[in-house]
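Participant: Sequence and predicted structure below; questions after.
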Amino acid sequence: MKVTVPTLVAALLLTAGSGLAQTAHTHGAHKPTANEASDAHQADMQKMMADMMPKPGDAPSTKDFKDADMAMMHNMHVPYTGNADVDFRTHMIPHHQGAISMAKVALKHARDPATKQMAQKIIDDQEKEIAEMQAWLKQHGQ
């Protein structure tokens, strides 16, 4: 599924909560409250998402890496089940797929043979691990 950047950003901003513009400031011995820590985390997430947004001057490889990052972030939004064995796999699969997408960008744009070799190894390894995780999930009725 191809996710548009505006759709993903809108979804992430909606789920981030209303405190996005607030940041926690710590001075001296002040320990941040849970709300301040949450607000700081939300502000960090907002900055991360802004950094992933394509910019007019981005190099083609940067645009492709940002697209891969945004898709991975979208696909990693998987509900938790409370079963650590299942949750580990269902969250690692899109993470590994993101690594494959990034490695494909490297294969497309990188010049160094060692980078291309590493990218291909990542694709091969991650595809094998995804297949193993999917098989485990199927075997366990997931």
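Facilitator: That came through, no problem. These figures come from a predicted structure and were not determined experimentally. Numbering: from 1, shown residues only.
Participant: Every contact and neighbour count from this point should use C-alpha atoms.
Facilitator: OK.
Participant: neighbours of P79, just the number please.
Facilitator: Neighbour count of P79, defined by other Cα atoms under 10 Å: 9.
Participant: Kindly report the same for H91.
Facilitator: Neighbour count for H91, taken as other Cα under 10 Å: 16.
Participant: Is it part of a helix or strand, or is it coil?
Facilitator: Secondary structure, DSSP: H, G, I helix; E, B strand; the rest coil: H91 is helix.
Participant: Hmm, it is touching M73, no?
Facilitator: No: at 10.7 Å, H91 does not count as touching M73 under the criterion of Cα atoms under 8 Å.
Participant: Tell me which helix or strand the residue nearest the centre of the chain sits in.
Facilitator: Most central in the chain under Cα atoms, centre = their mean is M73, positioned 3.3 Å from the mean C-alpha point. Secondary structure assignment for M73, by DSSP states H and E: helix 60-75.
Participant: elements contacting that helix?
Facilitator: helix 5-16, helix 34-52, helix 84-109 (3 or more Cα pairs under 8 Å, 6 or more residues apart in numbering; DSSP states H and E).
Participant: A further structure is provided below for comparison with the first:
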Amino acid sequence: MNKLLRFPRLALLLLGATLTLGTSSCSKDDDNNGLNTIGHDESVYMRNMHESMAMMEAMPKTGDPDNDYSSMMIIHHQSAIKNSQEELKSGKSAEMKAMAQSIITKQEAEIRQFQAFLAGHPPRLPAVPEFGALQMMNMMQMQKAVDLRPLTGDPDFDFAQLMVDHHQGAVGNSEALLKFGRENATRALAQQIITDQKMEIKMLQDFLLANKKY
């Protein structure tokens, strides 16, 4: 009787040990996966994006969709320009450096347009709180996406990865403006940003696929 009771217990212990060893082996392989990564705090690109996100969260909101869109897109564009300048300094890919220069040229011009709009357009009533909620939801989704990215330390690859998420945030914000905005000037800017940045997202994704690391 005792032998019969001991055997199942021993078998269960051995089975548990085998499963534990198997799980440990899989976890080690999954964690490593042949990919060298760096901590997010080590990436100047990521630090720039976190700084930008903090500024957007702290930005005073007027409740006027066109004004709040313009103010937030200025901050958002400044982040893209800083990361593009870093890519010009640190990157090695001619393709990504050309992309970075194009982003700087386009978005500096758009910042001037947003600033001119704000200078001649005081906030107007009625407020549209739905726009503000959607705008911040888009930015939080962008931040979550970049925080989930495994960064490689390769400036070209990481620039492309994070700029995809950054552009998708701008597209989401611009689509929200088309839904709630009341001014032709900002609506035209929003549509142009959607068109340009969707095209750039595809180019960035094509680069990532051609140079994939995981």
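Facilitator: Perfect, thanks for sending it. Just so we're clear, the structure is a prediction, and the values are computed from it rather than from any experiment.
Participant: Specify the angle between the helix holding M73 of structure 1 and helix 34-52 in degrees.
Facilitator: 140 degrees (axes from the mean of the first three to the mean of the last three Cα atoms, to 10 degrees).
Participant: What is the aligned counterpart of A59 of structure 1 in structure 2?
Facilitator: For A59 of structure 1, the aligned residue in structure 2 is P129 (criterion: TM-score structural alignment).
Participant: Map D206 of structure 2 across to structure 1 for me.
Facilitator: When structure 1 is aligned by TM-score structural alignment, D206 of structure 2 is paired with A135.
Participant: burial count for W136 of structure 1?
Facilitator: Neighbour count for W136 of structure 1, taken as other Cα under 10 Å: 15.
Participant: Go through the helix or strand harbouring it and flag the buried ones.
Facilitator: According to DSSP H and E, W136 of structure 1 maps onto helix 113-139. Using 16 or more other Cα atoms under 10 Å as the test for burial, helix 113-139 of structure 1 gives 116, 119-120, 122-123, 126-127, 129-130, 133-134.
Participant: can you state the direction angle for that helix and helix 84-109?
Facilitator: 150 degrees.
Participant: So which elements touch helix 113-139 of structure 1?
Facilitator: Helices and strands touching helix 113-139 of structure 1, by 3+ Cα pairs under 8 Å, 6+ apart, are helix 84-109.
Participant: list the buried ones in the helix it packs on?
Facilitator: Buried positions in helix 84-109 of structure 1, judged by neighbour count with 16+ other Cα under 10 Å: 86, 89-107.
Participant: which residue lines up with G98 of structure 1 in structure 2?
Facilitator: Match for G98 of structure 1 (TM-score structural alignment): G169.
Participant: hang on, isn't its match packed against Q135?
Facilitator: No: applying Cα under 8 Å, one finds G169 of structure 2 not in contact with Q135, separated by 9.2 Å.
Participant: which residue in structure 1 lines up with F180 of structure 2?
Facilitator: Looks like F180 of structure 2 aligns to H109 there (TM-score structural alignment).
Participant: Let me know whether its match touches S61 as I believe.
Facilitator: Yes: between H109 of structure 1 and S61 there is a contact at 6.0 Å, judged by Cα under 8 Å.
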